[in-house]
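>>> Sequence and predicted model, in that order:
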Amino acid sequence: MNGSVLLLLPMILPFIFGLIIGFQKEEKQRNILVFIAMAVEAALVWYLCSGEMQTFVLWRISDRLALVYKTDGLARFFACLISTIWLIAAVFSMEYMKHEHKPARFFMFYTFSLAALMSLCFSENMMTMYLSYEFMTILTAPLVIHTGTPEATRAGLKYLGYSFFGAGLGLMGFFFLNTYCRTTIFMPGGTLDMAMVAGHENLLLVVFFLMALGFGCKAGMFPLHAWLPTAHPVAPSPASAVLSGIITKGGIIAIIRVTYYLFGVDFLRGTWAQTALLVLSIVTIFMGSMLAYKEKLLKKRLAYSTVSNVSYVVFGLMLMCPAGFMGALLQVVFHAVAKNILFLCAGAIIYKTHKTYVSELKGIGKEMPIVMWTFALAALSLIGIPPTSGFVSKWYLAQGGLLPQAGMLGLVGVAVLMVSALLTAGYLMSIVVNGFFPGKDFDYASLQKKEPNYLMTVPLVLLSIAVVGFGMMPAPLMQAIRSISGMIF
């Protein structure tokens, strides 16, 4: 072992805390432990990411068979985002899990999952990333299955099946990259050995396409998206929030590493593989929006929305230009914040009213005004209305799509983004309008104040402040992304 041992703590501490939390039956003490665990983890991650780049070698047989962690720019970007949102969602969960069985088990796996995500973020090479990716799948599956209903069990098995199949495609690619790369350590610009690649270009493009398709499963990209609208509605709402807002980004991390740090854009730009993945991302954006527009179950509507919105990120990444990359990483942050708000709002509504269908939400804004105002802000961000943050990411995605090198597919992508925004307005703002303005025929006498307590409302307000704050002052975040982009392009 060498390097800074502190870099191992973000992976170890959640497991230690998780084991303690899992055996803590007293609610108040358990909630205190959960908050301490999440707060310590977030503080540690921000501390590690604020200093010089560090590397820690946990285990090594050779350059390619090693477990190594590193705090490069991309790792810092995702680790800070994930640890912060995980803390905020945990606070909400303390109240929400009162109406679910076995909350200790939920919080144990919730904490374990954070360890796997940190391992994924800080992975320095392909082997570490692959193992972390698989652990992320295994440790998050109990969050999907938590309620124990037959539907939840089926959804959990579907989640595992799709995820393992997608990861299997990634493992297959690892075998090929071990042969055709100078190293499987992530290096900006890629590590392909072009002398070895010569004559095998099409084979490597097939490998890249299958790897991106496999890791795209976790991001909900067509055709491996079907687990997402099945798993999200059956999981407890805080789990749905982090599955949608954060776990889907695990697939994005893997796609970025494979595309920009192993294959390299110089090899991929202008190829059929780039074109095929752009087409799949555009299809997913449109399909997800259409299915969300038609869906009547609230959490399933939000799940289909995630299918669409996360593929905005894939579209930006596959443009393989600085503007597209900027839009993609901005979308990572802004979607994570907005979608956590929406799922947590759905959780608050279910917790206080037990209503699960969109048609039941007329007048809900009168009963739960804070919840529905935060829902409205998140909806505006996903649509892309200024000054919310979603406008900024969509601006850069459009800029990338309109560049001459993006060609006709770039123009089609921008058009689909606009259509998707209109559909998003239809399936989200209709909930807001009916919630605040239920109509003359509505029985206003039946309304009662049902606002949840501070453990639910404070996280929603904090995330809503971020939605507007990032939209009005995106410069610091953009600077962080430029530092990553500058190393790649």
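Yep, it's here.
>>> C-alpha from now on. contacts and neighbour counts both.
Will do.
>>> Can you list the buried residues in stretch 301-309?
Neighbour-count burial for stretch 301-309, counted by 16 or more other Cα atoms under 10 Å, picks out 301-309.
>>> same check, this time on stretch 458-467
For stretch 458-467, using 16+ other Cα under 10 Å, the buried residues are 458-461, 463-464, 466-467.
>>> what about that stretch, distance to the chain center?
Put simply, stretch 458-467 sits 17 Å off its chain's centre (Cα atoms, centre = their mean, to the nearest Å).
>>> rewinding a little: save the buried residues of stretch 458-467 as CSV, and put in distance to E41 and secondary structure too.
Converted to CSV, the buried residues of stretch 458-467 look like this (distance: Cα to Cα, whole Å; DSSP: H, G, I helix; E, B strand; the rest coil):
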residue, distance to E41, secondary structure
V458, 20, helix
P459, 18, helix
L460, 21, helix
V461, 22, helix
L463, 19, helix
S464, 23, helix
A466, 20, helix
V467, 23, helix
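>>> Kindly indicate which of the buried residues of stretch 301-309 lies nearest L171.
For these, the minimum distance to L171 (Cα to Cα) is 23.8 Å, reached by V307.
>>> this is the other structure I want to compare:
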Amino acid sequence: MNYSIWIIPAIFFPILCGAAVLILPVFRERTRLLRMTGISLAVTAVLALLVVTGGEQELLLWQFGENLKLYFRVDALGRLYAVLVSLVWVLAGVFSFEYMKHEQEEKRYFGFYLIVYGVLLALAFSGNLVTFYVFYEIMTLTSLPLVLHTRTREALMAGMKYLFYSLCGAYMVLLGIYFMNQYAATLDFTAGGSLDMARVSGNEGVLLVIAFFMILGFGVKAGMFPMHAWLPTAHPVAPAPASAVLSGLIVKAGVIGVIRTVFYVIGPDFLRGTWVQTTWLVLTLITVFMGSMLAYREKLLKKRLAYSTVSQASYILFGLALLQPQAMTGSLLHIVFHAIIKSCLFLSAGAIIYRTGKTQVDELTGIGKEMPVTIWCYTFASLALIGIPPASGFISKWYLATGSLESGISVFSWLGPVVLLISALLTAGYLLPITIKGFLPGADYDYKSLKKLEPAKTMTIPLAILAALAVLLGVFPNPLTAYVSGIAGAVL
């Protein structure tokens, strides 16, 4: 069976459904809106699964000239990202059904939520740099309304910051595409890179500058220093389910962009041992430490989690910058684990806000007594993010540290594990006090006025699934580890 015929429906079905939700007045009625959203999410997930299980596929949508074409190809990396997007997007969508009751403009929220789902699948299935860039830009524009949703002054300023930083990064990438079109044999994603070394000869210095700009450009979305400032501003102002997918998946789109550029167009051999690799490593370690320290000092819960994303995303970028198979395996594992863990943490924060209205960490004393299921899910996800064995985060960080030690890169081979360890301690310092004070509020806590505030099952079930995955993927890591090791082995 030709599974490539499902690529177009998988991408454009949710986009069309989202557009219908935005345009048609019939979806002002909440029951119809939720039914349409639920059916659209389920059908899209099935379509994506058909594409993912269909093996290597490709589909040319449009072509202008030799290299300018919209071209889809399903490979191992694309399948990994598509499955991850579908899993988190559906669970966060189900969570939204209840959560969005206390927000306004549900019609607009669910319309854009469906559109962005389709756009992210297009990113996953992009077969070349041009296609990836087109949908990367569309992703920025269509996810902007999720940031702006509340339309408060804070949200508007955060949205403008998100747009400004994203466009700056996109222009860096666009500059790179112009040059890659001249010096690469093809812009199609090719394992190991596609630079034509005969054309590159004599222009290595220019290509290194362009490579750095492209890494920095995609690094904007991944929150890498010095282009990170938009992330802790934009993510906290969005509704909690939107914050979950922004931190869990849209940040990873920048990471996927870096992987596609470095390992599928430029080629790791061209960067190994150059100033670009050294500078990239420096920026990632700065970001890891800085993000953890800022999260440790932050008192606003969602902003604390956003700073945490800044740090954790650069764990991934650090592993990629080492250009070493084990480290890259750790990075690919952390893409999956962090998406699941951070989505669980943001949804837990959303459940707390929805039921109590509390947004500050200092206000959460005794919250474990009031919302035990929610806080247990938060706790398991926190342990996984810290890297406590046998939870999932331990596995990815083990590969990152081992890959760093075996990389042989002076200073960074030992400095990387040291910074990761310090960051893990800081992660415990900013996540676990909520659990400890939540379940052990002390003698001063008013037990007599205790109320059970657990949210509806449409919120707790997605939380429980994500928390369970955060642990179980660490207990049974071998299938996923073997899969991502194959990706790393193919490009290195």
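Everything's here; your move. This structure is a prediction, so every number in the text was calculated from the model and none was measured.
>>> Can you tell me which of the buried residues of stretch 458-467 of the first structure is nearest L205 of the first structure?
V467 (38.0 Å).
>>> so the closest one touches S381, yeah?
Yes. Counting by Cα atoms under 8 Å, V467 of the first structure touches S381, with 7.0 Å between them.
>>> Which neighbours do those two have in common?
Residues touching both V467 of the first structure and S381 (Cα atoms under 8 Å, 6 or more residues apart in numbering) are 334, 338, 388-390.
>>> Sitting in helices, which of these do you find?
334, 338, 389-390 (DSSP state H).
>>> hey, where'd the helices end up in the stretch 51-200 of the first structure?
Shown for the stretch 51-200 of the first structure, the helices assigned by DSSP state H, counting those that start in this stretch span residues 73-96, 103-122, 126-145, 150-180, 194-197.
>>> These: which one's closest to R60 of the first structure?
Comparing these by Cα to Cα, helix 126-145 comes nearest, at 10.8 Å.
>>> outside of the closest one, which residues touch it?
With contacts defined as Cα under 8 Å, 6+ apart, helix 126-145 of the first structure is touched by 64-69, 106, 109-110, 112-113, 116-117, 119-120, 123, 152-153, 155-156, 159-160, 163-164, 167, 170-171, 174, 184-186, 231-232, 234-236, 239-240, 250, 254.
>>> With mean neighbour count and distance to A219 of the first structure as new columns, can the helices of the stretch 51-200 of the first structure be given to me in CSV?
What follows is these, written out as CSV (neighbours: other Cα atoms under 10 Å; distance: least, Cα to Cα, whole Å):
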stretch, mean neighbour count, distance to A219 of the first structure
helix 73-96, 22, 15
helix 103-122, 26, 14
helix 126-145, 22, 12
helix 150-180, 19, 10
helix 194-197, 13, 29
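>>> closest one to G220 of the first structure among these?
Nearest of those to G220 of the first structure, taken as Cα to Cα: helix 150-180 at 10.1 Å.
>>> so where in the second structure does the closest one end up aligned?
Here helix 150-180 of the first structure aligns to the second structure at residues 153-183, judged by TM-score structural alignment.
>>> And for stretch 289-299 of the first structure?
Using TM-score structural alignment, stretch 289-299 of the first structure pairs with 292-302 in the second structure.
>>> For the counterpart of W376 of the second structure in the first structure, what is the enclosing helix or strand?
W376 of the second structure maps onto W373 in the first structure when the alignment is built from TM-score structural alignment. Using DSSP states H and E, W373 of the first structure sits within helix 369-383.
>>> Show me what counts as buried in that helix.
369-383.
>>> What of stretch 19-31 of the first structure?
By 16+ other Cα under 10 Å, the buried positions in stretch 19-31 of the first structure come out as 19, 21-22, 24, 30-31.
>>> same thing with stretch 290-305 of the second structure?
Neighbour-count burial for stretch 290-305 of the second structure [16+ other Cα under 10 Å]: 290-296, 298-305.
>>> first vs last residue of that stretch, how far apart are they?
When the termini of stretch 290-305 of the second structure are compared using Cα to Cα, to the nearest Å, they are 14 Å apart.
>>> ok now that stretch, how far from the chain's centre?
Going by Cα atoms, centre = their mean, where stretch 290-305 of the second structure is centred and where its chain is centred differ by 18 Å.
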